[in-house]
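> Model the following, please.
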Amino acid sequence: MDRNELGAQEYAALIGAAPEQALAEVARRSPQMYEAVVGGAFGGALAHAELGRAAREIATVAITATLGGAERQLASHTRAALHNGVAPSELLALAEHVSVYAGFPRALNALTVIDEVLTEQGVARPVPLRRITVRDHETVVAQRGESGPAVVLVHALGLDWRMWEAVMEELAVGRRVFAYDIRGHGAAAGSPSPFTMADAGADLIAVLDALGLDRAHVVGLSYGGGIAQTAAVAHPERFESLALLATTDYPFDAFESRARSGEVDGMEAQVVPSLTRWFTPAALAVNGWSVRYARERVLRGNPADWAAAWRAFIGLDVQGRLAEFPSPVLVLAGTADASTTPAIMSGIAERIPGATYRELPGTPHMQTLEQPALVAAALTEFLPL
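Got it, this is the predicted structure:
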């Protein structure tokens, strides 16, 4: 394979289109320039494997944004970044990053181009956020949808509201969908601790109050499911329904060791045991946005917040206490979940008379991150309009 053939191959892989079509006008104007671009650049330095294709496109978007006056090329490489698995949220964050090093004029121009490409690709604009006070701390709430029944989403330990982002848009068709950062996580990092599951459940009720919701459909995943159950036991009158995803109704023996490991070994040591519990090997191998997001959230976590959350989880006390729960309940298990297995999840359903039990095929613990379409479909079917 000569440099021109290699360059054509690499161009198609990076840009997502064959160069003879994408650069046809360049070839007509100057065959030499066409060869310099395809054989010289894409068949040369850009074909080297030391930098992955996604990393190259992130770098190229940053460089063209910083240069200014290269909006056409910036748009092309924004599309190429998406083609190579860079997430829309990462591209928007890149524009913010450029503002620090190249100034706001360049960053704002880049943001305009990136937004135009994302709109062209059918990507929804970022979820609006608002800051609220929840008892003894502040947090943020994301909202999709302006009318219809209210749905409140409660996230897993170690993550933040963004673990729901991939399902929020579909759920928001005919509904108002809210997701907030729980105590000690995301925008609520460093909130008062120690705390109990009763505190976390009271926080959920306080979120409903802050949003002006007398009642809501509440969905909790993993630790969020523990919080949702705790609040449902204390305040069943505030729930239109309850959906429990990949969770438990009793504490595991491992909770204290996970708390202690965060304190003693630090957050880097939590990455492997967490991600290998949360995702399938295939998802880890692909290393898509969901895995990158989860890894960063764990790495950036505060050991004190991490330990406080696990120790609160030890106090989970809901088993058998939802037997008289008056509203509909969905229990959603993943067949590939090694943490809260189908056996654990079906046990929860058996202890809540009338609960609907479903299994998602091939789905691991972090259901919304690896199989958002399956989760959104199951919740859409369960939640009324």
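> CA only for contacts and neighbour counts going forward, please
Will do.
> now Gln371: how far from Val329?
Noted for Gln371: a distance of 21 Å to Val329, by Cα to Cα, to the nearest Å.
> Tell me which of these two has more neighbours.
More crowded of Gln371 and Val329, by other Cα atoms under 10 Å: Val329, with 24 against 19.
> surely the more buried one meets Phe239?
No - look at Val329 against Phe239 with Cα atoms under 8 Å: they stay out of range, at 10.1 Å.
> Which neighbouring elements make contact with the longest helix seen in the chain?
The residue-count maximum for a helix in the chain (DSSP state H) belongs to helix 104-120. Under the contact criterion of 3 or more Cα pairs under 8 Å, 6 or more residues apart in numbering; DSSP states H and E, helix 104-120 touches helix 53-67, helix 71-83, helix 88-102.
> ok, the residue nearest the centre of the chain - contacts?
In the chain, the centroid-proximal residue (Cα atoms, centre = their mean) is Met163; its distance is 3.1 Å. Contact partners of Met163, counting by Cα atoms under 8 Å, 6 or more residues apart in numbering, are His155, Ser290, Thr368, Leu369.
> Okay, now stretch 80-99: how far is its last residue from its first?
From its first residue to its last, stretch 80-99 covers 22 Å (Cα to Cα).
> to the chain's geometric centre, what's the distance from that stretch?
In terms of Cα atoms, centre = their mean, to the nearest Å, the centre of stretch 80-99 is found 15 Å from the chain centre.
> now Ser186, nearest residue through space, not along the chain?
Small correction: residue 186 is Gly, not Ser. Nearest non-adjacent residue to Gly186, counting by Cα to Cα, 6 or more residues apart in numbering: Asp160, 5.3 Å away.
> hang on, isn't the one you found packed against Ile182?
Yes - if you go by Cα under 8 Å, Asp160 and Ile182 touch, sitting 7.3 Å apart.
> quick one, strands of the stretch 101-250 of the chain?
With DSSP state E, counting those that start in this stretch as the criterion, the stretch 101-250 of the chain has strands at 129-134, 137-144, 150-154, 176-180, 216-221, 239-245.
> how much does the second one deviate in direction from strand 150-154?
Per axes from the mean of the first three to the mean of the last three Cα atoms, to 10 degrees, the angle that strand 137-144 makes with strand 150-154 is 130 degrees.
> Then the last one?
Angular relation of strand 239-245 and strand 150-154 on a 0 to 180 degree scale: 40 degrees, by the same axes, to 10 degrees.
> another one to check against the first:
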Amino acid sequence: MKNLYKTNNLLKSILLITVLFTAFRSNGQQIKPSGSGYAPVNGIKVYYEIYGEGRPIVLLHGAFMTINGNWGELIPELSKTRKVIAIELQGHGHTQYSETPLSHTALASDVKGVMDYLKIDSADLVGYSMGGSIAYAFAIQNPERLRKLVIISSVYKSSGWLPEINDAFKTWKPEFFLNTPMKTAYDAVAPDTTKWANFIEQMIAFAKTPFDLGDSNIAKIAAPVLIIAGDNDGMDKIELAKTYKLLGGSIAADFQPMPKSQLAIVPAQSHVSLMMQTATILSYLNNFLK
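Down below sits the predicted model:
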């Protein structure tokens, strides 16, 4: 009972922070997209927004979030020198709910479909949290379409999270999401607001399902990868070190060439607060993607 109490408190804290984060970030966007629309992909219409001009960079948001909620502070800066394509994944934001069960491979296929629709041969890809897991899957499935990969506070397998995070996923219930700013945001832009309960149940099932994209597949990623993590963001840092080693890092660079991939651990940051460090993340992105 004591452990269950702790787990439920952790879950409520995570949801509360995410709700506050979404509400806070919803006011962050200061520019309008130069283009937006729906790409017909895998039987659904996936919403996207385009900002700026230059080499394309694709942004994938975290669970329950929207383009504006996740990237509102970064898009104005990135779009000064890049063509930014921001996508809302299945059931999120303006993108319709589908009965098709969520999976990392299927969502990564949706991303490829949007790129095909927009005639983008290759791009840099940035994913946060759930979006980072999708970005890993995209890198595995479509190596020829990827220039560089940025993973922010995310994993390619369930064991990449600390045990208490995976335990919290198992206790999620639809009622935790009722009467929240998250629901308000959904009602404001979702193409069919009657699908809210279906969407939440689908996301809960997705979060509870263990996944593993495969160590060997990660090791085969040829594109340079930048991993950005908070020092206390819920990721198992031992597993993170193993991930970086799979990507060619964790070497003695004084005796051999510096690896193409990079690892950044930002101090005093949680899973949510990390995405609020706009200047820090932007600096890492600009240095890595230039």
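> what's the TM-score here?
The TM-score (TM-score structural alignment, normalised by the length of the second structure) is 0.73; 243 aligned residues with a Cα RMSD of 3.1 Å.
> hang on, the earlier thing: let me have the strands of the stretch 101-250 of the first structure in a markdown table, extended by distance to Leu92 of the first structure and mean neighbour count.
Supplementary listing: the strands of the stretch 101-250 of the first structure in a markdown table, determined by distance: least, Cα to Cα, whole Å; neighbours: other Cα atoms under 10 Å:
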| stretch | distance to Leu92 of the first structure | mean neighbour count |
| --- | --- | --- |
| strand 129-134 | 15 | 15 |
| strand 137-144 | 17 | 20 |
| strand 150-154 | 24 | 25 |
| strand 176-180 | 20 | 25 |
| strand 216-221 | 27 | 24 |
| strand 239-245 | 30 | 24 |
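> could I get these as CSV with distance to Ala259 of the first structure?
Output for these, formatted as CSV (distance: least, Cα to Cα, whole Å):
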stretch, distance to Ala259 of the first structure
strand 129-134, 24
strand 137-144, 22
strand 150-154, 20
strand 176-180, 23
strand 216-221, 19
strand 239-245, 22
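> do you know which of these lies nearest Ala343 of the first structure?
Of all these, strand 239-245 sits nearest to Ala343 of the first structure, with 13.3 Å by Cα to Cα.
> what range in the second structure matches the closest one?
Under TM-score structural alignment, strand 239-245 of the first structure corresponds to residues 146-152 of the second structure.
> and the matching stretch, how far from the chain's centre?
With Cα atoms, centre = their mean, you get 11 Å for stretch 146-152 of the second structure.
> Then stretch 302-319 of the first structure?
21 Å.
> now do stretch 210-229 of the second structure
14 Å.
> returning to that earlier point: the residue nearest to Gly186 of the first structure -> the second structure?
Asp160 of the first structure maps onto Thr66 in the second structure, by TM-score structural alignment.
> Hmm, that match is touching Ala86, no?
No - in this structure, Thr66 of the second structure is not within contact of Ala86 by Cα under 8 Å, at 9.4 Å.
> So between Asp160 and Ile182 of the first structure, which is more surrounded?
Ile182 (33 against 25).
> The closest residue to the more buried one other than its chain neighbours: how many residues sit nearby?
Leaving aside its sequence neighbours, Ile182 of the first structure sits nearest to Ala188 (Cα to Cα, 6+ apart; 6.5 Å). By the criterion of other Cα under 10 Å, Ala188 of the first structure has 20 neighbours.
> what sits up against the longest helix of the first structure?
Under Cα under 8 Å, 6+ apart, the answer for helix 104-120 of the first structure is 65-68, 71, 74-75, 78-79, 88, 91-92, 95-96, 98-99, 124-125.
> so where is it in the second structure?
Under TM-score structural alignment, there's no match for helix 104-120 of the first structure.
> That helix: which residues count as buried?
In terms of neighbour count (16 or more other Cα atoms under 10 Å), helix 104-120 of the first structure has its buried residues at Phe104, Arg106, Ala107, Leu108, Asn109, Ala110, Leu111, Val113, Ile114, Asp115, Val117, Leu118.
> Could you single out the nearest of these to Ile344 of the first structure?
Using Cα to Cα, Leu118 comes nearest to Ile344 of the first structure of these, at 40.8 Å.
> quick one: secondary structure of Ala378 of the first structure?
helix (DSSP: H, G, I helix; E, B strand; the rest coil).
> Determine which residue in the second structure is aligned with it, please.
So Ala378 of the first structure corresponds to Tyr284, using TM-score structural alignment.
> what residues are up against its match?
Counting by Cα under 8 Å, 6+ apart, Tyr284 of the second structure has no contacts.
> Please list all residues in contact with Leu74 of the first structure.
In this structure, Leu74 of the first structure makes contact with Thr60, Val61, Thr64, Ala65, Ala110, Val113, Ile114, judged by Cα under 8 Å, 6+ apart.
> and if you look at Lys290 of the second structure?
Contact analysis of Lys290 of the second structure by Cα under 8 Å, 6+ apart lists nothing.
> Alignment lookup: Gly113 of the second structure to the first structure.
Gly113 of the second structure maps onto Ala206 in the first structure, by TM-score structural alignment.
> Relative to Val113 of the first structure, how far out is that match?
Taken as Cα to Cα, the span from Ala206 of the first structure to Val113 of the first structure is 40 Å.
> Please say which position in the first structure Gly131 of the second structure maps to.
Checking TM-score structural alignment: Gly131 of the second structure goes with Gly224.
> Likewise for Leu247 of the second structure?
Under TM-score structural alignment, Leu247 of the second structure pairs with Ile352 in the first structure.
> so its match, which of the three states?
coil.
> What is the burial count for it?
With other Cα under 10 Å as criterion, Ile352 of the first structure counts 20.
> roughly how far apart are it and Ala24 of the first structure?
From Ile352 of the first structure to Ala24 of the first structure the distance is 64 Å (Cα to Cα).
> same check, this time on Arg162 of the first structure
In terms of Cα to Cα, Arg162 of the first structure sits 41 Å off from Ala24 of the first structure.
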